[in-house]
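Chemist: sequence and predicted structure, then a few things I'm wondering about:
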Amino acid sequence: MSLTIGFYLFPEMTQLDFAGPFEVFSQVPDTQIHLAAKTLEPVKADTGLRLLPTTTLEACPDVDVLCVPGGPHVDLLFDDETTLAFLRRQGVQASYVTSVCTGSLILGAAGLLKGYKATSHWTSVDLLSHFGAVPTRGRVVKDRNRITGGGVTAGIDFALTVVAELKGDRVAKMIQLGTEYNPEPPFNCGHPDVAEPEIVDAVKTRMSDRLERRRGRAGAFAE
């Protein structure tokens, strides 16, 4: 049975939120992937990498799986009606509505996570409550047909979970082995629960401006 997956691409998105899942999904048999953006012009990610859309939001066909990556400036999309209208249109008919990292906040702004458990980057998971979602810590959180991944690198875990849901564990395991996804990070500091307090504070300080703005816009959205 054929499968269609649609990614929403936007300026200053975090490319690894997209690239990890794309690598996994691209290996699922009989699957078509649409990369939807406002125009067909290259989309510049937050690292400067250019990504090439395959369709516009308007022309994008209905997809079985809708996936929204995150980025440092997702709050700018909280009131972007073109973006929100596209997500609502796709979300109402998609079999699965999904996200990676702070992409869940965009889904929340579109009203697609009300009453659902969801996760996000560890710095922002609590903000999901402003959109009527149930903030839930976890590498991958599944609630009915909503599947959300944690920050950035969780995108691979997320995508394998989605594949297992759609095609079964065997297909997901084959993709995991084929990509040699067998992580052994050099440091045990990938989450504030295990990182040294000094490292956690340093990361929070580095991200403080964007987090303050994001919190303000999320709070205003909920009012």
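Modeler: Everything's here; your move. Numbering: from 1, shown residues only.

Chemist: only C-alpha atoms for contact and neighbour calcs from this point on.
Modeler: Noted.

Chemist: show me the residue at the heart of this protein, geometrically.
Modeler: V100 (2.1 Å; Cα atoms, centre = their mean).

Chemist: next up, a second structure to put side by side with the first:
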Amino acid sequence: MSPISIAFLLFPGVTQLDLTGPAQVLSRLGEAKVDLVWKSRDPVMTDAGFAIMPTTTFDEIKEADILCIPGGVGVTSVMMDEDAMAWVRGVGSTARWVTSVCTGSLILGAAGLLKGYKATSHWAWHDNLSLFGAEPVKARTVFDRNRVTGGGVTAGIDFAFALMAKIRGEEHAKMIQLALEYDPAPPLDSGSPEKAGEAIVAAYAERMAALAPNRGAEMQDAAAQLGFS
């Protein structure tokens, strides 16, 4: 197998499973090197209340075969961070695969890397993709040329297996699926708005409105400041 390098953006407020789920899968591509990249090597706090250590910094990693951007409550702050966005644009301009999980696709969009591409995101943020010139598609994983985007949080695992099958072949991906015993059998069936029902969706929307009352306006402001119309 040819060596393959994978760079994940690690940022304050990241949803850790957006990152750690696909990182665990992609680490088994074979001859793979996974890096978690931020401004410094200081611990980065996730939205789960614990920190993750970066393995390297923007200055040390200038290119990768796979760029992966996870999502989380910190995405808008990343969009307004010139150093972070310059790194995403730089690595994304030469990466073989430009990818994201959950709302990480909005960071790719803000970097100008999804203009004219089909993409997905977390269902609650999905419509914001069009602010950055992407074509929103409601699917667990979306491939459009070398852009690969995954839906919300746990979809990152499906995304990673789909990308693995594309790079190393289905047999390799099946073997890793077996090794990780990835055989989902959720005890509940409310993992999408369609399945959850109106009452649960409304309760979730109310909770999000309390936690992030201005998220829609902030996303629109970010798009405007970055020159998207």
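Modeler: Sure thing, it's come through. In this text the structure is predicted, and so the values were computed from the model without any measurement.

Chemist: fetch the TM-score of the aligned pair.
Modeler: Overall, the chain-to-chain superposition scores 0.97 on the TM-score scale (TM-score structural alignment, normalised by the length of the first structure); 223 aligned residues with a Cα RMSD of 1.2 Å.

Chemist: right, and the residue nearest to the centre of the first structure touches I156 too?
Modeler: No. Contact criterion Cα atoms under 8 Å: V100 of the first structure and I156 do not qualify, at 9.4 Å.

Chemist: and the contacts of stretch 203-215 of the first structure?
Modeler: P72, H73, V74, D75, T123, S124, L127 (Cα atoms under 8 Å, 6 or more residues apart in numbering).

Chemist: can you get me a residue count around V73 of the second structure?
Modeler: V73 of the second structure sits with 18 neighbouring residues when counted by other Cα atoms under 10 Å.

Chemist: skipping adjacent residues, who's closest to it in space?
Modeler: G13 (5.3 Å; Cα to Cα, 6 or more residues apart in numbering).

Chemist: circling back: what sits against the residue nearest to the centre of the first structure?
Modeler: Counted by Cα under 8 Å, 6+ apart, V100 of the first structure has contacts 17-18, 67-70, 120, 148-152, 154-155, 158.

Chemist: just say helix, strand or coil for the closest residue to H122 of the second structure other than its chain neighbours.
Modeler: The shortest distance from H122 of the second structure to any non-neighbouring residue, by Cα to Cα, 6+ apart, is to G152 (3.9 Å). Following DSSP: H, G, I helix; E, B strand; the rest coil, we place G152 of the second structure in the coil state.

Chemist: identify the residues contacting G152 of the second structure.
Modeler: G152 of the second structure is in contact with D18, V101, C102, T103, S121, H122, W123, counting by Cα under 8 Å, 6+ apart.

Chemist: the fifth one: neighbour count?
Modeler: Around S121 of the second structure there are 31 other residues, counting by other Cα under 10 Å.

Chemist: how much space between L10 of the second structure and A162 of the second structure?
Modeler: According to Cα to Cα, to the nearest Å, L10 of the second structure stands 22 Å off from A162 of the second structure.

Chemist: tell me which of the two has more neighbours.
Modeler: L10 (29 against 19).

Chemist: surely that one is in contact with L36?
Modeler: Yes. Assessed by Cα under 8 Å, L10 of the second structure is found in contact with L36 at 5.7 Å.

Chemist: overlap in contacts of the two?
Modeler: By Cα under 8 Å, 6+ apart, the residues touching both L10 of the second structure and L36 are P54.

Chemist: returning to that earlier point: looking at the contacts of V100 of the first structure, spot the one nearest L51 of the first structure.
Modeler: F18 (10.0 Å; Cα to Cα).

Chemist: helix or strand for the residue lying farthest from the centre of the first structure, which one?
Modeler: Relative to the centre of the first structure, the most outlying C-alpha is that of E198, 27.8 Å out, by Cα atoms, centre = their mean. Secondary structure from DSSP states H and E places E198 of the first structure in helix 197-206.

Chemist: list the buried residues in that helix.
Modeler: Across helix 197-206 of the first structure, burial judged by 16 or more other Cα atoms under 10 Å covers V200.

Chemist: ditto for stretch 58-75 of the first structure
Modeler: 60, 62-71, 73-75.

Chemist: nearest to G219 of the first structure, of the contacts of stretch 203-215 of the first structure?
Modeler: L127 (8.0 Å).

Chemist: R217 of the first structure versus the closest one, what's the distance?
Modeler: Taken as Cα to Cα, the span from L127 of the first structure to R217 of the first structure is 10 Å.

Chemist: T102 of the first structure now?
Modeler: With Cα to Cα as the criterion, T102 of the first structure and R217 of the first structure are 14 Å apart.

Chemist: for these two, indicate the residue with more neighbours.
Modeler: T102 (34 against 16).

Chemist: what is the burial count for G169 of the second structure?
Modeler: Based on other Cα under 10 Å, the number of other residues close to G169 of the second structure is 13.

Chemist: the one 10 residues further on now?
Modeler: The tally of other residues near A179 of the second structure (other Cα under 10 Å) stands at 10.

Chemist: again with L105 of the first structure
Modeler: Other residues close to L105 of the first structure by other Cα under 10 Å number 35.

Chemist: look at it and give its secondary structure.
Modeler: Assignment for L105 of the first structure (three-state DSSP): helix.

Chemist: surely it meets S129?
Modeler: No. With contacts counted by Cα under 8 Å, L105 of the first structure stays clear of S129, the gap being 9.7 Å.

Chemist: follow-up on the earlier one: surely the residue nearest to V73 of the second structure meets S77?
Modeler: No. Under the criterion of Cα under 8 Å, G13 of the second structure makes no contact with S77, lying 9.2 Å away.
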